[in-house]
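1. A predicted structure for the sequence below; I have some questions about it.
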Amino acid sequence: MDRKARVAGVGLEPFATPSKSRSYDEIGEGAIVSALADAGVEFGDIEQIYAGYVYGDSTSGQNVAYRVGMTGVPVVNVNNNCSTGSSALWLARQSVESGAAECVLAVGFEQMQRGALTAKWDDRPTPFDRFMAVAREAAPAADNVPMAAQLFGGAGAAYAQRYDIAAETYARIAVKARQHAAHNPYAVFREPLTVAEVLASPHIFGPLTRLQCCPPTCGAAAAVVCSPEFARRRGIPAVVEIAAQAMTTDRPSSFDTADLMKLVGYDMTVAAAQQVYEAAGVGPDEIPVVELHDCFTTNELLSYEALGLTPEGTAEKFVADGQNTFGGRVVTNPSGGLLSKGHPLGATGLAQCAELTWQLRGQAGNRQVPGATLALQHNLGLGGACVVSLYRKVD
């Protein structure tokens, strides 16, 4: 029996800077209502809810869900750092495919504060002590630089040294992100950029300048996931299936080689992507559109190779030849990505899901990738967890 989970409906609240956003419960409610309407189901049809967020009190997921209705169904709160939204989707898919439920909701939301991400507890070890110890061993410490920028900037510097690439290569990724975001009403930053403007913005760490770092934003996204039988029974045209999905966590290679590229999840991405390609019976050369985790321009470039979109050591040519955009081999982040939308941690993975669902339905407007029937999603959280999902359009 076909139990591959279908994405029946998606909802997305426009992302906003912290000073302009509504509260997390309001935007979370909005995303859920939109996803239900898109799927053509009622809140009472939902049997389980997986709610993802990073910064918030316990049971914030219930607080969001209760604004829509109190039906007594289980609500599971999920926190997996930057891959939280995709982790909620991973759980929802498993529930449907196992037969535990027929119609499940995954919702992600985040009410971010201004400024770089920081640890919220100073009276206990952080999950990132191990990461920073390796980073300090590999490169000089920078006390005034945010942790994530040190890690991903250091990884970008290591790649640039290994393959002798120019700083302009990373800057071109930021320029491409804004070109795509110009057509996305959900993106926060849609103004065009030039390579010169990107490079002239304040230096952060390694090859990174400010315009190569995703900003903190607030937002919410949701997806209704159901079984094919539920969709048929209810007459829902759920044409997008989750063909394969994998979540990986760190192995010793992340820490035992002082390799900053591996420290920021390169090997996790490779492993998750390989599992997905094998399970779906497709290769990376068959993928026309990808939403990948561009928290920094450096990570987008590393992810091209980790996902197999271009061979190791060839990412600079891949970028220079325009193979990462419309008219090239694979359109990466047609939404504008995290660099243009910002990164509301709990919402990011489900916002990626929404974009790719629209792409496969042919509903992406001026950012539509023509004829796309396969779409790949990559969502990475340091600490760590990487979720790679492959969506397929079905009849």
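-> In hand now; what should we look at?

2. CA atoms for contacts and neighbours, from now on please.
-> Noted.

3. quick one, longest strand in this structure?
-> Secondary structure of the chain per DSSP state E: the longest strand is strand 6-16.

4. where does the residue of the chain most remote from its centre land in three-state SS?
-> Of all residues in the chain, Arg233 sits farthest from the chain's C-alpha centroid, using CA atoms, centre = their mean; the distance is 31.5 Å. Following DSSP: H, G, I helix; E, B strand; the rest coil, the label given to Arg233 is helix.

5. Below is an additional structure, to be compared with the one above:
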Amino acid sequence: MSEKVLVGGVGMIPFSKPGASPSYTDMGADAVRRALADAGIGYELVQQAYVGYVYGDSTCGQTALYEVGMTGIPVVNVNNNCSTGSTALYMARQAVALGDADCVLALGFEQMQAGALKSHWDDRPPTRARFQPVVQQLTGDVEGLPNALRSFGGAGREHMQKYGTKMEAFAAIRAKASRHASNNPLALFKNVVSTEDVMNDKVMWPGVMTRLMACPPTCGAAAALIVSERFAKKHNLRTDVQILAQAMTTDPVESFDPPSMIAYVGGYMARAAAKKVYEQAGVGPEDIKVCELHDCFAHNELLTYEALGSCPTGEAEKFIMDGDNTYGGKVVTNPSGGLLSKGHPLGATGLAQCYELTNQLRGTADKRQVEGAKLALQHNLGLGGACVVTLYGKN
């Protein structure tokens, strides 16, 4: 990256249940206003905008932004499944790094419906239709489950079968998420649950998953202002959080051949993106003290520990049981509560992660603060597929 890229301001609204939120126009505009207020600048200084959402009509991005201002700037709408928010961030960072703009807005929002994720189109092939035989081959003994649960549950089961991982490891992840979320005023679920509570919850897949191990559909919005160093200095913005490295990957052949559910749900994408980021920044996973990763299911959090190099392959259960994924351990993972407790409004998730890590590096995360954090890692995954890994540094 030729230009130093900074996070000049961040904004996020509290996440809420479907049916209980404002409209996406109000949520998006609110998040933008909060980011502008955090940066201390007006909307007229924003030169470009990238707006992410999954469920919405064309130009919803403009519709939300017009509530803030109508300045004629380029607005690009982004849809990359669950990695939509970080894809908008990726594009905003590129624009600044390449010198095309000095102040770029990345916004993500989602006004979701209750229930499992589903396609709203039934007259055309679904995404990944070509690779559905992999899922059928490896999870054909289970029918009637939503696709996401079947995919990530199948990946978790594969880890259990391959490495002897116990279901309690996934339950411990969910319990940890609840403890973290209890200190996050913007999280949806703040009630603390124990490992036993999670194990005793409604069974979704016998021996593999209970209901609490899956993140809920939620509504929300988050935004970030990505700026050049010269812009920040000119307008007296904060300069303490820098994007040091970033990578986006899509599926290689190995995601589907040889058949593996761990690979199918993004294992190869995550490993490749993390490797690129570490190489760009000249650091290793041992240097990371705080991380926000894509825990759409507790199973994926466990798998992602290994993909990001937080622990060796096959040793994630030990990593969890030793407390290395929380305060006092090696990497404080999802101090926000993650998707499991904070919620997962698809288009907003990646930028909500940016919000959390920016506050961690600023030292403004209150009770969630990870002491001495100088590097912060973000992992955001969307099946279909795309994975974005971002490394922030204290400037």
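-> Sure, I can see it. Values in this document were obtained by computation on a predicted structure and should not be read as measured data.

6. still on that earlier bit, helix or strand right after the longest strand of the first structure?
-> Once the chain leaves strand 6-16 of the first structure, the next helix or strand it forms, by DSSP states H and E, is helix 24-39.

7. could you check the distance from Lys4 of the first structure over to Arg232 of the first structure?
-> Between Lys4 of the first structure and Arg232 of the first structure the computed distance is 13 Å (CA to CA, to the nearest Å).

8. go on, Ala138 of the first structure?
-> Look at Ala138 of the first structure and Arg232 of the first structure: by CA to CA, they are 55 Å apart.

9. what's Val332 of the second structure in contact with, if anything?
-> 289-291, 324-326, 370 (CA atoms under 8 Å, 6 or more residues apart in numbering).

10. actually Lys262 of the first structure, not the one I wrote
-> Contacts of Lys262 of the first structure by CA under 8 Å, 6+ apart are 253-255.

11. can I assume it sits in a strand?
-> No: per three-state DSSP, Lys262 of the first structure lies outside any strand segment and is helix.

12. if we can go back for a sec, could you rank the contacts of Lys262 of the first structure by neighbour count and give me the top one?
-> Within these, most neighbours by other CA atoms under 10 Å means Ser254, with 22 neighbours.

13. distance of it from Gly40 of the first structure?
-> Relative to Gly40 of the first structure, Ser254 of the first structure is positioned 44 Å away (CA to CA).

14. I'd guessed Val331 of the second structure sits against Asn325; true?
-> Yes: the pair Val331 of the second structure / Asn325 is scored as a contact, 5.2 Å apart, by CA atoms under 8 Å.

15. what about the residue lying closest to Thr390 of the second structure once chain neighbours are set aside, which helix or strand?
-> For Thr390 of the second structure, ignoring the flanking residues on the chain, the nearest one in space by CA to CA, 6 or more residues apart in numbering is Gln246 at 4.3 Å. Using DSSP H and E, Gln246 of the second structure maps to strand 241-249.

16. ok and that strand relative to strand 5-12, angle-wise?
-> Strand 241-249 of the second structure and strand 5-12 are oriented at 90 degrees to each other (axes from the mean of the first three to the mean of the last three CA atoms, to 10 degrees).

17. mean distance, strand 241-249 of the second structure to its aligned residues in the first structure?
-> Once fitted to the first structure, strand 241-249 of the second structure is off its aligned match by 0.2 Å on average (mean CA distance after the TM-score superposition for the first structure).

18. Check stretch 270-279 of the second structure too.
-> Averaged out, stretch 270-279 of the second structure is 0.1 Å away (mean CA distance after the TM-score superposition for the first structure).

19. Please enumerate the strands of the second structure.
-> Going by DSSP E, the second structure shows strands at 5-12, 48-52, 75-78, 103-110, 203-205, 209-210, 220-228, 241-249, 290-292, 332-333, 375-382, 386-394.

20. Buried residues, the fifth one. List them.
-> Right, the one you point to is strand 203-205 of the second structure. Within strand 203-205 of the second structure, the residues scored as buried using 16 or more other CA atoms under 10 Å are Met204.

21. can you list contacts of that strand?
-> Here strand 203-205 of the second structure makes contact (CA under 8 Å, 6+ apart) with 153, 209-211.

22. Likewise for the second one?
-> In this structure, residues lying in contact with strand 48-52 of the second structure by CA under 8 Å, 6+ apart are 61, 73-79, 84-85, 87-89, 91-92, 101, 103-109, 347-348.

23. The residue nearest to Met167 of the second structure when sequence neighbours are not counted and Gln111 of the second structure, how far apart?
-> Among residues not flanking Met167 of the second structure along the chain, Val208 sits closest, at 6.1 Å (CA to CA, 6+ apart). Val208 of the second structure sits at a distance of 30 Å from Gln111 of the second structure (criterion: CA to CA).
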